[in-house]
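Participant: sequence and predicted structure below; questions after.
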Amino acid sequence: MAEVELKLELDPAQAETLGGRLAELLGPSAAKPLVSTYYDTSDRRLRAAGLSLRIRRSGNRYLQTIKADAGGNAGLFDRAEWEVEIGGTEPDPRAIADTPLDHLAVPAWSLMPLFSSEVERALWQIEEGDARIELAFDRGCVLALGVVEPFCELELELKEGEPATLFAWLDRLGDVGGMRLGVRSKADRGYALVEQGAGAASKAGPVLLGITDTAGEAFATIVRACLRHFRLNEPLILAAADAEAVHQARVALRRLRSALSLFRPLLSDPESEKMRAELKWLAALLGEARNLDVLIGHIDIVELKPRLDAARADVYDRVCVGLNSPRSRGLILDIARWAEAGDWRGTTDFDKAGLRNLPVIRFAGQLLDRRRRKFRKAGRDIAGLDPAERHDLRIAAKKLRYAAEFFAGLYEDKRAKKRRRRFLAALDRIQTSLGELNDAETGRDIIADLARQDPDPLIAQRLEALAAERFDPDAGKGISAAEAAFDDFARVKRFWC
């Protein structure tokens, strides 16, 4: 059967606060221990197929559960699940029959324990009108290769009713314990420890669209994927001021903002405008840190290192304050709620409703054609563009690239894949060349600000000279590279036809 659940994460130090709030709303619930062991083959065949297998011990009972990932959703999970009680701690071949593991031809003897989780779970059953919800409050840890990762999370599983009911419970809980949207299952946590240890930035994963999806369904799937990408990187920013995590979180926000722009014709509610404004704020917060990280990567002057390090520490302090604020945490939760149950889903506007229900394969083809024509027209005379216009062209290239990546899974035949690789590679070259010109502009401005603020006249003079010598935005070589990349792109064929 399928399960639909909303997952929330919070700081383990805030567990008692949330536990008290739950008891106040729902009454007491005795916590019971759950110990789970997760299995896979030595070459991670289950993981590669989007599956997980665990054996959970609760008292004297052992439950074997196989879950199929629905594509890395954020917060709201909709996954197929096969669960059966077995007689012991090892995978039972009889419980694998007629599951995706059976189709993978993975014999039980080839499965080995990889990691485990130890959880104290408090459970409540909620019935309201036509809705039935199971609320689980978990406190525990994941253990792998001698590494222990503590966690605290809240899961609201929808047994019957509409997904909007799950989000309604967030309003009742309030901002207790600094809750954030959850994107990782316990299996995700364990595999992360096994495969890379604690703390590695995550790139955007594939967006799994169905060929029979509507444009509205595709939009919600894309939003979930972008939120997941952001949330996977946010903890690493907060814990380690990781430059690559900041970069990936910014990419996630750019992709999300691009999705709002690309699907704008089918969005009609005021909430979408609010989301755009708030996402712009959050992107700007991370953008300052990213720009400084790029600048530091270009400077190797020893005397300037203390100034740059101090500036970076100050910027990252502001980033952490912003990410920890109710404004940022609430924004991500609001976007998740809006994607699943926002007014845009029920608009009575005839044109927008028609677009929302249009088969995504038709919507994608029309959108990609339109964006490609617009970009090719805008880039005909790169040398004649001023810096602001080149920046706009770079943004247009990104939106076209993100659209191509969002819809890539709809075009999976051999010819389409080959053309898609060429299409994205050509766009990447244009983005790189235009990005280098933009970095020069940004680097010059940052160094000029540092020079104005530095109390040492000699250092200020050195910074001014560096801005003039090393970050000259009027670089003919860079413009020539962008023009050559654009000419290459103009010859690349579409992959969506």
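Facilitator: Good, I have the coordinates.
Participant: only C-alpha atoms from now on, for both contacts and neighbour counts.
Facilitator: Fine.
Participant: what's the closest non-adjacent residue to residue 341?
Facilitator: Excluding the flanking residues, the one nearest residue 341 by CA to CA, 6 or more residues apart in numbering is residue 164, at 5.6 Å.
Participant: would you check how far apart that neighbour and residue 131 are?
Facilitator: According to CA to CA, to the nearest Å, residue 164 stands 10 Å off from residue 131.
Participant: coming back round to it: tell me the contacts of the residue nearest to residue 341?
Facilitator: 337, 340-341 (CA atoms under 8 Å, 6 or more residues apart in numbering).
Participant: for whichever strand or helix holds residue 139, packing partners?
Facilitator: Per DSSP states H and E, residue 139 falls inside strand 131-144. Packed against strand 131-144 by the contact rule (3 or more CA pairs under 8 Å, 6 or more residues apart in numbering; DSSP states H and E) you find strand 112-128, strand 147-160, helix 186-196.
Participant: isn't there a helix covering residue 54?
Facilitator: No: per DSSP: H, G, I helix; E, B strand; the rest coil, residue 54 lies outside any helix segment and is strand.
Participant: what's the first helix or strand after the longest helix belonging to the chain?
Facilitator: If you go by DSSP state H, the chain has its longest helix at helix 414-453. With elements assigned by DSSP H and E, the helix or strand that comes after helix 414-453 is helix 457-470.
Participant: what packs against the helix or strand just after that next one?
Facilitator: Going down the chain from helix 457-470, the next helix or strand is helix 476-490, by DSSP H and E. In terms of contacts (3+ CA pairs under 8 Å, 6+ apart), helix 476-490 is packed against helix 414-453.
Participant: ok, structure two:
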Amino acid sequence: MMRLEPTAPLWVAARALIAERKCDLEQRWNRAERTFDAEDIHDLRVSSRRLREALAFFSPCFPSKSLDRISSRTKHLTRMLGTMRNTDEAMIFFRSCATSGQRAPELDRLLSQLEQERKQELKLLKAGLQSHPLAPLREQLDALLLEPDLFANERVDPFTQIVAFAREMIVERMKGVAELLPLATDEKQVDALHRLRIAIKRLRYRYELLAPLAGSGHAELLAIVKAYQDLLGTMHDLDLFAEMVAKRLPETSDKTRLLAEIAGLRHALFADFSAMLRRSPLPDTGEQMRRSL
């Protein structure tokens, strides 16, 4: 991990940290193109999200038009990688259902459909990466890093200390989390829980970006936020799986049993989420993040 002084000017930190995210994206892109392994594709997707968070974080330091073009291109990459990842997760889950207890013919057919869909998604992904190669994005990022908006910048003082700006930006991400928490304490608020997951994910990526500034406790705070994200992510997956079962499986006792099983798993996860809120309240975690910088 690179070193960064808390007193470094904002624009200097912006160039250094975006360059670090760019390098990570290049490495993971090249690996994913070689293997098209499920985990390598997932790692590239996460890397694209981390780059997007870095671009959003330092957006006041660069010309808006250049930044918007890069952000749009990176967002397209994230979406392109997401479809196959979702199918992979569904296949893992339904295979576990098929191996636990009596196999249902309907479940076998669903798995067969997902396998065929994944093959088609892989073809589309390969074609997508060919039609949207890494080189133009790399060139755009290189050009962006050479044109920080240093003078007559009305959005931010690019010479302010990175640590002061970073603390403000952690508070900004925590506002989004705090707004959703009251609704997300209701198990039936599926959309609020989904949006809270996204808000927590963005908070995590922002705090990861600031690792070179963080003092003691950084790893522990990241672990807490990641635990929230993982738990809410699994709940969201279960919501998608339940929707898939409801739409694709015929009305049989096996379908009813499977939906009940998914509902039971989700209920247990929500209980874990509620316990985590009591044990490690999110507002306290956000404040600890701010203070650690």
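Facilitator: In hand now; what should we look at? The model shown is predicted, which means the values in this text are computed figures rather than measured ones.
Participant: mind checking the TM-score on these two?
Facilitator: The TM-score (TM-score structural alignment, normalised by the length of the second structure) is 0.80; 275 aligned residues with a CA RMSD of 2.9 Å.
Participant: and the longest helix of the first structure, how far out from the chain middle?
Facilitator: Centre-to-centre, helix 414-453 of the first structure and its host chain are 21 Å apart (CA atoms, centre = their mean, to the nearest Å).
Participant: against residue 166 of the first structure, how distant is residue 160 of the first structure?
Facilitator: 11 Å.
Participant: what is in contact with the two at once?
Facilitator: By CA under 8 Å, 6+ apart, residue 160 of the first structure and residue 166 have these common neighbours: residue 133.
Participant: alignment lookup: residue 223 of the second structure to the first structure.
Facilitator: Under the alignment (TM-score structural alignment), residue 223 of the second structure maps onto residue 425 of the first structure.
Participant: for the residue lying closest to residue 242 of the second structure once chain neighbours are set aside, give me its contacts.
Facilitator: Distances taken as CA to CA, 6+ apart place residue 259 nearest to residue 242 of the second structure, at 6.1 Å, with adjacent residues excluded. For residue 259 of the second structure, the contact set (CA under 8 Å, 6+ apart) comprises 242, 245-246.
Participant: and if you look at residue 84 of the second structure?
Facilitator: Contacts of residue 84 of the second structure (CA under 8 Å, 6+ apart): 118, 121-122.
Participant: for it, helix, strand, or coil?
Facilitator: For residue 84 of the second structure, the assignment made with three-state DSSP gives helix.
Participant: then the one 10 residues further on?
Facilitator: Each residue gets one of three states, and residue 94 of the second structure gets helix by three-state DSSP.
Participant: which residue in the first structure lines up with it?
Facilitator: By TM-score structural alignment, residue 94 of the second structure lines up with residue 299 in the first structure.
Participant: now do its match against residue 309 of the first structure, distance only.
Facilitator: For residue 299 of the first structure, the distance to residue 309 of the first structure (CA to CA) stands at 12 Å.
Participant: now do residue 466 of the first structure
Facilitator: According to CA to CA, residue 466 of the first structure and residue 309 of the first structure sit 17 Å apart.
Participant: quick check on these two: which one has the bigger neighbour count.
Facilitator: Comparing residue 466 of the first structure with residue 309 by other CA atoms under 10 Å, the one with more neighbours is residue 466, at 19 against 14.
Participant: residues contacting the more buried one?
Facilitator: So residue 466 of the first structure contacts residue 447 (CA under 8 Å, 6+ apart).
Participant: what's the burial count for residue 114 of the second structure?
Facilitator: Residue 114 of the second structure has 18 nearby residues by other CA under 10 Å.
Participant: before we move on, what about residue 290 of the first structure?
Facilitator: 22.
Participant: that one pairs with which position in the second structure?
Facilitator: When the second structure is aligned by TM-score structural alignment, residue 290 of the first structure is paired with residue 85.
Participant: how about the nearest residue to its match, chain neighbours excluded?
Facilitator: Leaving aside its sequence neighbours, residue 85 of the second structure sits nearest to residue 42 (CA to CA, 6+ apart; 6.6 Å).
Participant: what do you get for residue 61 of the first structure?
Facilitator: Setting aside the residues directly before and after it, residue 61 of the first structure is nearest to residue 85 in space (CA to CA, 6+ apart), at 7.2 Å.
Participant: didn't that neighbour look like it was pressed against residue 62?
Facilitator: Yes: using CA atoms under 8 Å, residue 85 of the first structure is in contact with residue 62, at 5.7 Å.
Participant: these two: which has the busier surroundings?
Facilitator: Comparing residue 85 of the first structure with residue 62 by other CA under 10 Å, the one with more neighbours is residue 62, at 20 against 15.
Participant: would you mark the buried spots in stretch 406-425 of the first structure?
Facilitator: Residues 406-411, 416-417, 419-420, 422-425 are the ones in stretch 406-425 of the first structure that count as buried (16 or more other CA atoms under 10 Å).
Participant: to clarify, my last question referred to stretch 84-100 of the second structure.
Facilitator: The neighbour-count check on stretch 84-100 of the second structure (16+ other CA under 10 Å) flags 84-85, 87-91, 94-95, 97 as buried.
Participant: one more: stretch 39-57 of the second structure?
Facilitator: Buried residues in stretch 39-57 of the second structure (16+ other CA under 10 Å): 40-55, 57.
Participant: which bit of the first structure covers it?
Facilitator: The aligned range for stretch 39-57 of the second structure in the first structure is 244-262, by TM-score structural alignment.
Participant: give me the mean distance between that stretch and the second structure.
Facilitator: With mean CA distance after the TM-score superposition for the first structure, stretch 244-262 of the first structure departs from the second structure by a mean of 1.2 Å once superposed.
Participant: for the residue mapped onto residue 9 of the second structure from the first structure, give its distance to residue 268 of the first structure.
Facilitator: Superposed on the first structure with TM-score structural alignment, residue 9 of the second structure falls opposite residue 214. The gap separating residue 214 of the first structure from residue 268 of the first structure is 17 Å, by CA to CA.
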